[in-house]
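S.K.: model this:
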Amino acid sequence: MQERNTTLETTSHISRNSSENVRKMPDERIPGKLIGAIVAVGSLAFIGILTETVMTVLFPQLMREFNVDTATVQWITTIYLLVVAATMPLSSYLNRRFKHRTLFLAAVALAVLGSLIMIVGHAFPVILIARVIQGMGSGVATPLMINIILEQSPKSKVGRLMGVGSLVITVAPAIGPTVGGAVSSILPWRAIFVIVIPIILLVSLPVGLKCVEQHRPTEEARLNSLQFVSIVLALCGLVMFLNQAGVAVSAAVSGGSATVSAVFAVVSLIVGLGALLFFGWSSKRSFSPLIRLGWLRDPMVLLHLIAYMLLPIVGIGFGYVITNVAQLSLGTSAFLSGALVLPGALIGAFFAPVGGMLYDRFGPVRPILGAFFAAICGPILLLVFSMRLTPVTLAGFYFIFGLGYSLGFSNIMTNALRNIAPQFMPDGNAVFNTCLQFGGAAGTALFSTILSVAQAGAGEEGGATFRHATAVGGSWTFATMIGIVAIAICCLIAAFRIGAKRNSRL
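M.R.: I've put the predicted structure just below:
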């Protein structure tokens, strides 16, 4: 009850003053070591996401090398995102229990170990194990970077520094497909992991050792292992449901047996939902919960969280859709398909700090809603022209989405976390980052399933029928994207209306 009262009182206070405070805060200087810490820790998350998107553009090549289908090869991406999502609930506990530098060194060790296994691994299960280890490293690094920003940045610079943090992470999806296409054109795909290890050891590690500092004392926090197992089961069950449901539908469409996959999908859904409900129930009754959830009683913050989980389904899933539609429908090379993602993702990523500056200057409403009303135009245009796309129009329409997405996305979490009590900020950070990664994993699983269903029974890859079926699957995915973004916009509008009503009563 005390947690609830503290949260709601703080929420009311912050909601009342957030827009005014954004304008009245003095212009404070950003410490150089803080920028170095953001770059050092964020680079580890950058490398994990980079290798994820590199693998995505190489899916057709990996399918041939490991003799697996589309639904199977996507687990190289999905399992990475799933492990990141499963690790992030620990970030609140880790942030309270261990020093920042200790967590940074653990993330470095996991990133290097995962890359080494990718270099020497020549069996598909070994590759998946490597992705699990790399996902654990990113799952530690990403929330650590956000916690450093929230704890150490000047109050007047929170928005733009969150934008810088978003830039560090979102540049990776921008260049990943292009790097993957370039590497596959001149070198074996494992060469990317040979390259990243020296970067980690010679750049990230020394910069982090010099710049990562501890500004708050650690606590004797306890790990609730039962709750951790339950949230992992929940995440795995829900993603497995999406994957196996897609396999079942694809098998049914192609005339095969879908019984086993359908049963597995239903069981996964039951396990996932049951574990999630147990996690919420036990968190309310635990003396030392894994994540404190009282702040989610505020509907305004909850609506921000829903939008923050939905949008990565599109934002992260887009890289998979664009590169595979380009190769399997338009017949482009791996290098060109990766290059198509580059303008929208790279330029959009560099606008993330601009979105943060707009937030600091104008408050949350106009920068966030304006960005996503622009972003939704991208998938709308892709749907309209889905059956007559060219590489140029594919890249151009994605550019529209990428620019709007980058301008507004990081501001959603920034605004939500500024509306909860400071002592619950590590918990909010853990939940938001978990939902981000779960949304990405769900998006990859969902869109690969849609494409697999469309391709079922369409003949061999490269044939005219298969290419047409992939184009049809692309149109289905673009329509799905529009619906997801529209729901997220509605959630944000509702959240801002709640905030406006609170302000009007004061």
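S.K.: going forward, measure contacts between C-alpha atoms and count neighbours the same way
M.R.: Noted.
S.K.: Who are the packing partners of the longest helix belonging to the chain?
M.R.: Among the elements of type helix in the chain, defined by DSSP state H, the one spanning the most residues is helix 464-504. On a contact count with 3 or more Cα pairs under 8 Å, 6 or more residues apart in numbering; DSSP states H and E, helix 464-504 meets helix 2-24, helix 299-328, helix 365-375, helix 377-384, helix 425-455.
S.K.: Let's see this one next, to set against the first:
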Amino acid sequence: MNKHIEVKSPKMMAFILMLGAFIGLFGETALNMALSNIMEQFSIAAATAQWLTTGYLLVLAILVPISALLMKWFTTRQLVIGGLGISLAGALLAALNVNFAVLLLGRVVQAVGTGLLLPVMLSVMMLIFPIQKRGVVMGLMGLVITLAPALGPTLSGVIISTLSWPYIFWFSAIFYVLLIAVAAAKIDNVSEITKPKIDLSSILLSTIGFGGLIFALSTMAEEAFSSPKVWAPLLAGIIALILFGVRQNTMAQPMVNLRVFKYPMFTLGTLTMFLGILIILSTGILLPMYLKGALFFSAAMAGLLLLPGNAVNFVLSPIVGALFDKVGARRFTIIGFIFVLAGNITFLATISSHTAAWQVVVAFMILFFGLTMVMMPAQTNAMNQLPRELYGDGSAAINTLNQVAGAAGTAISITVFTSGQSSYAMDFPGAAQPEILAAGIKHAFYFITGISVVGFVLSFFVKKPGEVKEVSPAAVKTTEPARL
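M.R.: Predicted structure coming up:
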């Protein structure tokens, strides 16, 4: 179960995969600071511009579960170079931005490339490093998963203020070119090619399920829940996901082996990561709005104010990884969620239209101090309980739910924020716009704090895989194919 595969350059393979995934995940939030500029340049409404972020998440959520199948059809080398090449094409399209349609197409194409790279990264890391080194490796991977979307507003704010927003994509394109050149020489094939039968029903149900769910969550930020634009795709998505789950559990060779969720620590770790990503993406879209709209900081300054929190993540992630085997996931997640709660409570206590900048910086640092101690241990503990043959399926499941979490966090936090603004404006008709905006942000942080409480409770149920009753092979054995 824990035997690793020998490759020529494991560290270089890890570097290529992590940097490729970092650029892709950075793209999730990189345009948050530029949305107002893009709206002005193309004369579009906020609802239209928001699809630059939503569309990205939508494509990722659709493609990531399919990638579990692709990993059984194509070699590691083909998927990595292919993913980087597709990402490069998307970045170039977006950088050229002939019109809004081309920009959106570029985002979608880039998301396809990222959707290929993410599951491959996690699966390959589990295969090429022995279990005693996984703590450090997964610490670095946790850094990629949390730092990239959190750093998006910071870096893009600086780029927008010093150059212009298309340079976000030009810089990404340069990195993709360099990574492709190195990947061609350093990536070894480690995946097992079995070429299972392609089940079109599973692909269709997965696409409708995750696509409908994220579309509904994203539309909910602008439409009432009673609107057919919200409940119709939500209902279709839920029904499709139920049918998808039933089909996977009755197939001899499922597209994604959902039996990974029979492993309790995998399920708990995946859920913990879901909550963590939800918090990261929620704060990632709320704080830039707050700093720019209520406290009147420029895009560059707003980005720089978020930098110390990201620096905490950068410094702490390798340390958490190195200490993981000694401290264990349970202690890290409990202590981590205590800090996450403390950070959110600090935001609730200080957010207003005249909050001092240092208070925002400190609260964000506390929040990310905690998140860094939650994310990597949760993911590593989850994957460590799986047998090697399920790494690809586990990776696809985690990454898919991470994208759903990102979309849910973005959509729900904006919905709660809008509701908070409306309530405050009704209660205080004479309030200035910065006060109304700050009240909406504070309202949204009640939701984020509630999520943190749920995570804190879950952290007490974390155990090491060796402390959990082993799942028998019969419990995860596939059955004969079913027919829909």
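S.K.: circling back to that earlier point, do you know which of the helices and strands packed on helix 464-504 of the first structure lies nearest residue 55 of the first structure?
M.R.: Shortest separation from residue 55 of the first structure across those is recorded for helix 299-328, at 9.8 Å, computed as Cα to Cα.
S.K.: just to revisit the earlier point, can the helices and strands packed on helix 464-504 of the first structure go into CSV with extra columns for distance to residue 414 of the first structure and mean neighbour count?
M.R.: Written out in CSV, the entries for those read as follows (distance: least, Cα to Cα, whole Å; neighbours: other Cα atoms under 10 Å):
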stretch, distance to residue 414 of the first structure, mean neighbour count
helix 2-24, 11, 16
helix 299-328, 10, 23
helix 365-375, 11, 20
helix 377-384, 24, 20
helix 425-455, 10, 26
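S.K.: TSV for those, including distance to residue 222 of the first structure?
M.R.: Written out in TSV, the entries for those read as follows (distance: least, Cα to Cα, whole Å):
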stretch	distance to residue 222 of the first structure
helix 2-24	18
helix 299-328	26
helix 365-375	37
helix 377-384	45
helix 425-455	14
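S.K.: Check the burial of the aligned residue in the second structure for residue 230 of the first structure by counting its neighbours.
M.R.: Residue-level alignment of residue 230 of the first structure against the second structure, with TM-score structural alignment as criterion, gives residue 205. Neighbourhood size, residue 205 of the second structure [other Cα atoms under 10 Å]: 21.
S.K.: how far away is residue 205 of the second structure from residue 247 of the second structure?
M.R.: Using Cα to Cα, to the nearest Å, residue 205 of the second structure is found at 9 Å from residue 247 of the second structure.
S.K.: go on, residue 55 of the second structure?
M.R.: Noted for residue 55 of the second structure: a distance of 27 Å to residue 247 of the second structure, by Cα to Cα.
S.K.: neighbour count winner among those two?
M.R.: A count of neighbours by other Cα under 10 Å puts residue 55 above the other of residue 55 of the second structure and residue 247, at 22 against 19.
S.K.: check contacts around the equivalent of the more buried one over in the first structure.
M.R.: Across the two structures, residue 55 of the second structure finds its equivalent in residue 79 of the first structure, going by TM-score structural alignment. By Cα atoms under 8 Å, 6 or more residues apart in numbering, the residues touching residue 79 of the first structure are 128, 131-132, 441.
S.K.: residues near residue 216 of the first structure, how many?
M.R.: Going by other Cα under 10 Å, the residues that sit close to residue 216 of the first structure add up to 12.
S.K.: That one in helix, strand or coil?
M.R.: The three-state assignment at residue 216 of the first structure reads coil, by DSSP: H, G, I helix; E, B strand; the rest coil.
S.K.: Repeat that for the one 4 residues further on.
M.R.: Using three-state DSSP as the criterion, the local structure at residue 220 of the first structure reads coil.
S.K.: so how many other residues sit close to it?
M.R.: As a burial measure, residue 220 of the first structure scores 9 neighbours (other Cα under 10 Å).
S.K.: Now which residue in the second structure aligns to it?
M.R.: Counting by TM-score structural alignment, residue 220 of the first structure lines up with residue 195 in the second structure.
S.K.: that older thread, so which of the helices and strands packed on helix 464-504 of the first structure gets nearest residue 116 of the first structure?
M.R.: helix 425-455 (23.7 Å).
S.K.: what sits against the aligned residue in the second structure for residue 325 of the first structure?
M.R.: For residue 325 of the first structure, the equivalent position in the second structure is taken to be residue 290, counting by TM-score structural alignment. Applying Cα under 8 Å, 6+ apart to residue 290 of the second structure gives the contacts 437-438, 441.
S.K.: So among the residues you listed, which aligned pairs are also touching in the first structure?
M.R.: Counting by both residues aligned by TM-score structural alignment, their matches' Cα atoms under 8 Å, the members of the contacts of residue 290 of the second structure that carry over to the first structure are 437-438, 441.
S.K.: Throw those residues into TSV and include neighbour count, thanks.
M.R.: Compiled in TSV, these are given as follows (neighbours: other Cα atoms under 10 Å):
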residue	neighbour count
437	25
438	26
441	28
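S.K.: Would you mind giving those residues as a markdown table with distance to residue 411 of the second structure added?
M.R.: Rendered in a markdown table, the data for those read as follows (distance: Cα to Cα, whole Å):
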| residue | distance to residue 411 of the second structure |
| --- | --- |
| 437 | 17 |
| 438 | 18 |
| 441 | 14 |
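S.K.: which among these gets closest to residue 174 of the second structure?
M.R.: Within these, proximity to residue 174 of the second structure (Cα to Cα) peaks at residue 441, which comes in at 36.1 Å.
S.K.: Residue in the first structure paired with that closest one?
M.R.: By TM-score structural alignment, residue 441 of the second structure lines up with residue 474.
S.K.: mind checking how far that match is from residue 369 of the first structure?
M.R.: Taking Cα to Cα as the measure, residue 474 of the first structure falls 26 Å from residue 369 of the first structure.
S.K.: cool, residue 396 of the first structure as well?
M.R.: Counting by Cα to Cα, the gap from residue 396 of the first structure to residue 369 of the first structure is 22 Å.
S.K.: Whichever residue in the second structure pairs up with residue 165 of the first structure: helix or strand, and which one exactly?
M.R.: In the second structure, the position corresponding to residue 165 of the first structure is occupied by residue 141, as judged by TM-score structural alignment. Applying DSSP states H and E as the criterion places residue 141 of the second structure in helix 134-162.
S.K.: helices or strands next to that helix in the packing?
M.R.: The elements that helix 134-162 of the second structure packs onto, with contact taken as 3+ Cα pairs under 8 Å, 6+ apart, are helix 10-29, helix 100-128, helix 167-186, helix 264-293, helix 299-305, helix 307-327, helix 357-384.
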